[in-house]
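> Just a sequence and a predicted model for now, questions to come.
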Amino acid sequence: MTIRVLGCSGSIAKDCRTTAFLLDDDILIDAGTGVGDLELTELACIDHILVSHSHLDHVLGIPLLADSVMRRRTGRPPIQVHALPETLAVLKNHLFNDQLWPDFTRIPSKDKPVLELVPLQIGQVLTLGRQQRAIEVLPAAHSVPAVGYAVRGPGGDWVYTGDTGPNPALWQALQGRRVSHLVIEIAFPESEHLLAKDAGHHCPSSLAAELKQVSGDLTLMLTHVKPGEMEAVKADLADRLPGTPFQMLVSGQCISLGN
């Protein structure tokens, strides 16, 4: 089981692609600009998209993917877009509304569309993909309704928090389970801690406080830093997380979770 990091930036600039992870070759977890690095044949293999929340940097790949692969998926079931009902309502009303973008939940036909919107709920465990991967929906705490995901692997769970600020419900959900990888966001340096709080994101001080909840041997991976802020974030983290090993995710990175 492999998770490929297609994008892990909080916005765009040269070599900065927004959040998207590819599980195996048929499940997307979020669909930011990083989706555009996939070959057309790879795009056509995607059968499921798990969306953490409705913000543009996590969903803008969905309409473009649908347009690209529609003619290559004739006769196949629709791509299932899984998200909270509130998130699906935003996609339906403000994206697939035949104004901002064609409604690919009715194209090429109402009976056989290229996309299907599928609601989920926090705590639900989905079994998806050709490899029947078990994926749990986790709580997130953001400025809009949001979730994270835990992909169950043989050596423990790969946990993606989604966009989130301080989130006691997440640590409660993870109690007593083995986590092999924790992918948690940090969007802003400490100089912008007030903006981070208002926007429902982490800065170094809030992240350091959250990580006091983490125990056990896991790989800590940080994502969603805004372009141009990486060095400031690293410096701030060096002061607040001395001795704590972590990785900054990079686009193109592959994370192996065993079979």
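Looks like it arrived, so ask away. Numbers count the residues shown, from 1 in each chain.

> alpha carbons only for contacts and neighbour counts from here, please
Will do.

> wait, isn't residue 136 in contact with residue 150?
Yes. Assessed by C-alpha atoms under 8 Å, residue 136 is found in contact with residue 150 at 5.0 Å.

> Count the residues that sit near residue 232.
15 (other C-alpha atoms under 10 Å).

> and if you look at residue 213?
Here the number of neighbours of residue 213 (other C-alpha under 10 Å) works out to 13.

> how about the nearest residue to it, chain neighbours excluded?
With C-alpha to C-alpha, 6 or more residues apart in numbering as the criterion, residue 213 has its nearest non-adjacent residue at 6.7 Å, and that residue is residue 171.

> So that neighbour: helix, strand or coil?
What DSSP: H, G, I helix; E, B strand; the rest coil gives for residue 171 is helix.

> what's the answer for residue 127, then?
Residue 127 ends up strand, using three-state DSSP.

> Repeat that for residue 92.
Three-state assignment for residue 92 (three-state DSSP): helix.

> ditto for residue 192
Using three-state DSSP, the structure places residue 192 in helix.

> Okay, strands next: where are they in the chain?
2-7, 20-23, 27-31, 48-50, 79-83, 115-119, 125-128, 133-139, 147-153, 156-160, 179-185, 219-223, 247-248, 254-256 (DSSP state E).

> Throw these into JSON lines and include mean neighbour count and distance to residue 237, thanks.
Formatted as JSON lines, these follow (neighbours: other C-alpha atoms under 10 Å; distance: least, C-alpha to C-alpha, whole Å):
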{"stretch": "strand 2-7", "mean neighbour count": "23", "distance to residue 237": "22"}
{"stretch": "strand 20-23", "mean neighbour count": "25", "distance to residue 237": "24"}
{"stretch": "strand 27-31", "mean neighbour count": "26", "distance to residue 237": "26"}
{"stretch": "strand 48-50", "mean neighbour count": "24", "distance to residue 237": "30"}
{"stretch": "strand 79-83", "mean neighbour count": "23", "distance to residue 237": "32"}
{"stretch": "strand 115-119", "mean neighbour count": "19", "distance to residue 237": "37"}
{"stretch": "strand 125-128", "mean neighbour count": "15", "distance to residue 237": "33"}
{"stretch": "strand 133-139", "mean neighbour count": "21", "distance to residue 237": "25"}
{"stretch": "strand 147-153", "mean neighbour count": "23", "distance to residue 237": "23"}
{"stretch": "strand 156-160", "mean neighbour count": "23", "distance to residue 237": "20"}
{"stretch": "strand 179-185", "mean neighbour count": "22", "distance to residue 237": "13"}
{"stretch": "strand 219-223", "mean neighbour count": "19", "distance to residue 237": "11"}
{"stretch": "strand 247-248", "mean neighbour count": "14", "distance to residue 237": "11"}
{"stretch": "strand 254-256", "mean neighbour count": "14", "distance to residue 237": "23"}
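
> Below is structure B, check it against A:
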Amino acid sequence: MHIRVLGCSGSIAAGCRTTAFLLDDDVLIDAGTGVGDLSLEQLERIDHIVLSHSHLDHVLAVPLLADSVMRRRAGRPPIQVHALPATLETLRKHLFNGALWPDFTRLPSADHPVLALRPFETGEVLSFSGGRRIEVLPALHTVPAVGFAVLPPEGSGRGAWVYTGDTAPDPALWQRLQHLPVASLVIETAFRNEEQLLATISRHMHPAALARELTHLAAGVQVYITHIKPGELDPVMSEIGASGSHHSVHALTTGQLIEIA
């Protein structure tokens, strides 16, 4: 198994794509603008989309993907969109409503749609073909939100790939991670320290908060920073480097490939 980083920016600009990860070639973890760099053939192979929350930078590609592949996937099962019930309700009401975008949960027909919405709950473990499993982790954001742990094959002795999603400091997350072998952690840091108030209001991280959170993380875990705003990479990473964390911390990059097993 491997994770390909399609996008890891907090917004868009030249060379910046919003959050999307591809597990192998058929499972999307979040669906930001980075999905648009996949070829039509690659888009057609996606069978599952797992969403952390309803904000546009994480879901924008869902309706566009549906439109792109609907004809090519005729006769195949719908793409399964997995998310919290509240996230799915937001998609129904505010996206697939016939006003902002056609309802692809009923197109090309109600009996054979290109998308199917599937609810999950925090703590649930989702199962996919080939024995792949994704655990739904707690997160704390301005809307109902979760993170994810892509679990290694049972008995492999490998650690999990953990993605926090958009989150403020959340004790529930670290309580769970203390009981989960973690190989790599993808965690957001959306703002600089001087924007601490904005980070608090929007329930995002800044470098000082990140440093406090990483004290709960076991030694030896590779830490990757995501969701940095365009133009802010150097100052944010500089502040993280000056925070005194004992972990190896790197900025995540679009196109990066992370092996899980």
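That came in fine, so what should we check first? All values reported here derive from a predicted model rather than from experimental measurement.

> what's the TM-score for these two chains?
The TM-score (TM-score structural alignment, normalised by the length of structure 1) is 0.97; 257 aligned residues with a C-alpha RMSD of 0.9 Å.

> so which of the strands of structure 1 gets nearest residue 61 of structure 1?
Nearest of the strands of structure 1 to residue 61 of structure 1, taken as C-alpha to C-alpha: strand 27-31 at 4.9 Å.

> what's the closest one in contact with?
Under the contact criterion C-alpha atoms under 8 Å, 6 or more residues apart in numbering, strand 27-31 of structure 1 has outside partners 19-23, 46-52, 57-62, 128-129.

> And for stretch 230-249 of structure 2?
By C-alpha under 8 Å, 6+ apart, the surrounding residues in contact with stretch 230-249 of structure 2 are 9-13, 16, 189, 191-193, 207-208, 210-211, 214-215, 219-225, 228, 250-251.

> If any of these are buried, put those into a PyMOL selection.
Applying 16 or more other C-alpha atoms under 10 Å to those leaves a buried subset, and the PyMOL line that selects it is:
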select buried, resi 9+10+11+12+16+189+191+192+193+207+208+210+211+214+221+223+224+225+228+251
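
> Among the contacts of stretch 230-249 of structure 2, name the ones in helices.
Judged by DSSP state H, the subset of the contacts of stretch 230-249 of structure 2 located in helices is 207, 208, 210, 211, 214.

> Please identify which of those is nearest to residue 124 of structure 2.
Closest to residue 124 of structure 2, out of all of those and judged by C-alpha to C-alpha, is residue 214, at 24.3 Å.

> sorry, back to before: give me the number of residues near the aligned partner of the residue nearest to residue 213 of structure 1 in structure 2?
Here residue 171 of structure 1 is matched to residue 174 in structure 2, going by TM-score structural alignment. For residue 174 of structure 2, the tally of surrounding residues (other C-alpha under 10 Å) stands at 18.

> Confirm for me that residue 174 of structure 2 is in contact with residue 218.
No. Between residue 174 of structure 2 and residue 218 there is no contact under C-alpha under 8 Å: 10.3 Å.

> what do those two both touch?
Counting by C-alpha under 8 Å, 6+ apart, residue 174 of structure 2 and residue 218 have no shared contacts at all.

> distance of the spatially most central residue of structure 2 from residue 87 of structure 2?
When C-alpha atoms, centre = their mean is applied to structure 2, the residue found nearest the centroid is residue 30 (4.1 Å). According to C-alpha to C-alpha, to the nearest Å, residue 30 of structure 2 stands 12 Å off from residue 87 of structure 2.

> got it, and residue 218 of structure 2?
31 Å.

> Kindly report the same for residue 236 of structure 2.
29 Å.

> Same check on residue 238 of structure 2?
34 Å.

> May I see the buried residues of stretch 41-54 of structure 2?
For stretch 41-54 of structure 2, burial by neighbour count (16+ other C-alpha under 10 Å) applies to 43, 44, 46, 47, 48, 49, 50, 51, 52, 53, 54.

> Dump these into CSV; add distance to residue 81 of structure 2 as well.
Converted to CSV, those look like this (distance: C-alpha to C-alpha, whole Å):
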residue, distance to residue 81 of structure 2
43, 14
44, 15
46, 11
47, 9
48, 6
49, 5
50, 6
51, 7
52, 11
53, 12
54, 12
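
> Tell me the one of those nearest residue 111 of structure 2?
Ranked by distance to residue 111 of structure 2 (C-alpha to C-alpha), those are led by residue 47 at 17.7 Å.

> show me what contacts the closest one?
Contacts of residue 47 of structure 2 by C-alpha under 8 Å, 6+ apart are 26, 27, 78, 79, 80.

> Looking at residue 218 and residue 87 of structure 2, which one has more neighbours?
Between residue 218 of structure 2 and residue 87, counted using other C-alpha under 10 Å, residue 87 has the larger neighbour count: 21 against 13.
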